[in-house]
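Asker: quick one, fold the following:
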Amino acid sequence: MTPSLEVHTERLTIRDWSTDDAEAALRIYGAEEVARWLTPEMRTVRDTEAMRSVLHAWVEAQPNLVPPAGRWAIVRSSDGDLIGGLSLRLLPPFEEDFELNWQLRPDAWGNGYATEAGRAAVQWAFGQGVEELFAVARPKNTRAIATARRLGMEWVGETEKYYNTRLQAFRIRPADTPDRSR
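Answerer: Modelled structure (predicted):
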């Protein structure tokens, strides 16, 4: 069972999702600039009720995920505004590798929030015993690729192993992080 998560950074709180987050979550996952990079299922979420259903599924699935997999909300601490989502999940098709991914509302881009939340998630995952994390991005998703690099992730190549599409793969291990004591 994945433990409930509440991590605080300098500017953010990473916490569990609630179905009450549907309207704010739709501003993230329903934004065309975000949705274009998501899985086909997520690209169909176009209204608050559909988003509430997705969040309900995420909340219900959370206790049954292989630790430390999970999905969490990113909240700006200064005003309590929900600005993004973050997840750790096992990558298909073999579910051997943990993927870190993040999505931010477009009006929150360019402030370093994805990097800040990603660093906190990386440290938390390594503290849970994960030995390496991957991030995958479509070659034209320059924002995701730049964030992976800012997180200290190493480019390990291009692959079609995950999601049956050509992706850039990045990896980080505990020795690659500033806190190498883990």
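Asker: contacts and neighbour counts: CA atoms only from here.
Answerer: Noted.
Asker: longest strand in this protein, by number of residues?
Answerer: Secondary structure of the chain per DSSP state E: the longest strand is strand 81-90.
Asker: helices or strands up against it?
Answerer: For strand 81-90, the packing partners by 3 or more CA pairs under 8 Å, 6 or more residues apart in numbering; DSSP states H and E come out as helix 22-29, strand 70-76, strand 98-104.
Asker: quick one, what contacts A25?
Answerer: Applying CA atoms under 8 Å, 6 or more residues apart in numbering to A25 gives the contacts 51, 82, 84-85.
Asker: let's compare: structure for the following, please.
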Amino acid sequence: MTDVRIETERLLLRPPLQQDFERYAELYADEEAARHVGGHVPRAIAWRKFLTMAGAWSIQGFAMFSVIERAGGRWLGQLGPWKPDGWPGNEVGWAFHPDAWGAGYATEAGVAAMDWAFDRLGWEDVIHCIAPANAASKRLAARLGSGLLRSGRLPAPYDAEPTEIWGQDRAAWRARPR
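Answerer: From the prediction side, this is the model:
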């Protein structure tokens, strides 16, 4: 599945490539951008985190996509299916470079990734694990048709912080207005 490519009007979603790392490292070096996705980290740790997605693609056959702007080839962020061991469900998660915020890229990519997760992976439901203070991610989840399901905790090393678990099932996704 590592040759998966999804095109939308403005975006290309594909598995990560080494050329994506520079902007990925910028995202994780930015305190505000990385605040709700595990915190900012030095470049060496960002590299290890980056390789996690490539490994998930190789082992599980899915992981978050690199989201690429079709017009210029700029890496905008990552978004897509994600299910580490011990996770509270089948997640479609996201993290975007701060210069990509506010342009609707996450919503456009989210719709494509949710379709892919339900259609190609056969998932019956999808969750989004969101830090309680992350208002922007809550708005994105709501735009995708998800609602707050419950409070929860993620597995270590993220278990110290509470998490809101948003989501929906396949029937709700299919019934949403297009």
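Asker: hmm, back to that, how big's the offset between the longest strand of the first structure and the second structure?
Answerer: Aligned to the second structure and superposed, strand 81-90 of the first structure gives a mean residue distance of 1.3 Å (mean CA distance after the TM-score superposition for the first structure).
Asker: where in the second structure does that strand align, residue-wise?
Answerer: Using TM-score structural alignment, strand 81-90 of the first structure corresponds to residues 74-83 of the second structure.
Asker: I'd like to know how many residues surround the alignment partner in the first structure of L27 of the second structure.
Answerer: Correspondence of L27 of the second structure to the first structure, assessed by TM-score structural alignment: I28. I28 of the first structure has 23 neighbours, counted by other CA atoms under 10 Å.
Asker: same deal with A146 of the first structure?
Answerer: By the measure other CA under 10 Å, the count of residues near A146 of the first structure is 12.
Asker: and it, what pairs with it in the second structure?
Answerer: Using TM-score structural alignment, A146 of the first structure pairs with R139 in the second structure.
Asker: which residues touch the nearest residue to L27 of the second structure once chain neighbours are set aside?
Answerer: Counting by CA to CA, 6 or more residues apart in numbering, the nearest residue to L27 of the second structure once its immediate chain neighbours are dropped is H97, at 5.0 Å. Contact partners of H97 of the second structure, counting by CA under 8 Å, 6+ apart, are 23-24, 26-27, 33, 76-77.
Asker: let's go with 10 Å and repeat that
Answerer: Listed by CA atoms under 10 Å, 6 or more residues apart in numbering, the contact partners of H97 of the second structure are 23-28, 30, 33-34, 75-78.
Asker: okay if I get these as JSON lines plus distance to Q168 of the second structure?
Answerer: Conversion of the contacts of H97 of the second structure to JSON lines gives the following (distance: CA to CA, whole Å):
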{"residue": "R23", "distance to Q168 of the second structure": "31"}
{"residue": "Y24", "distance to Q168 of the second structure": "28"}
{"residue": "A25", "distance to Q168 of the second structure": "31"}
{"residue": "E26", "distance to Q168 of the second structure": "32"}
{"residue": "L27", "distance to Q168 of the second structure": "28"}
{"residue": "Y28", "distance to Q168 of the second structure": "28"}
{"residue": "D30", "distance to Q168 of the second structure": "31"}
{"residue": "A33", "distance to Q168 of the second structure": "26"}
{"residue": "A34", "distance to Q168 of the second structure": "25"}
{"residue": "W75", "distance to Q168 of the second structure": "28"}
{"residue": "L76", "distance to Q168 of the second structure": "25"}
{"residue": "G77", "distance to Q168 of the second structure": "23"}
{"residue": "Q78", "distance to Q168 of the second structure": "21"}
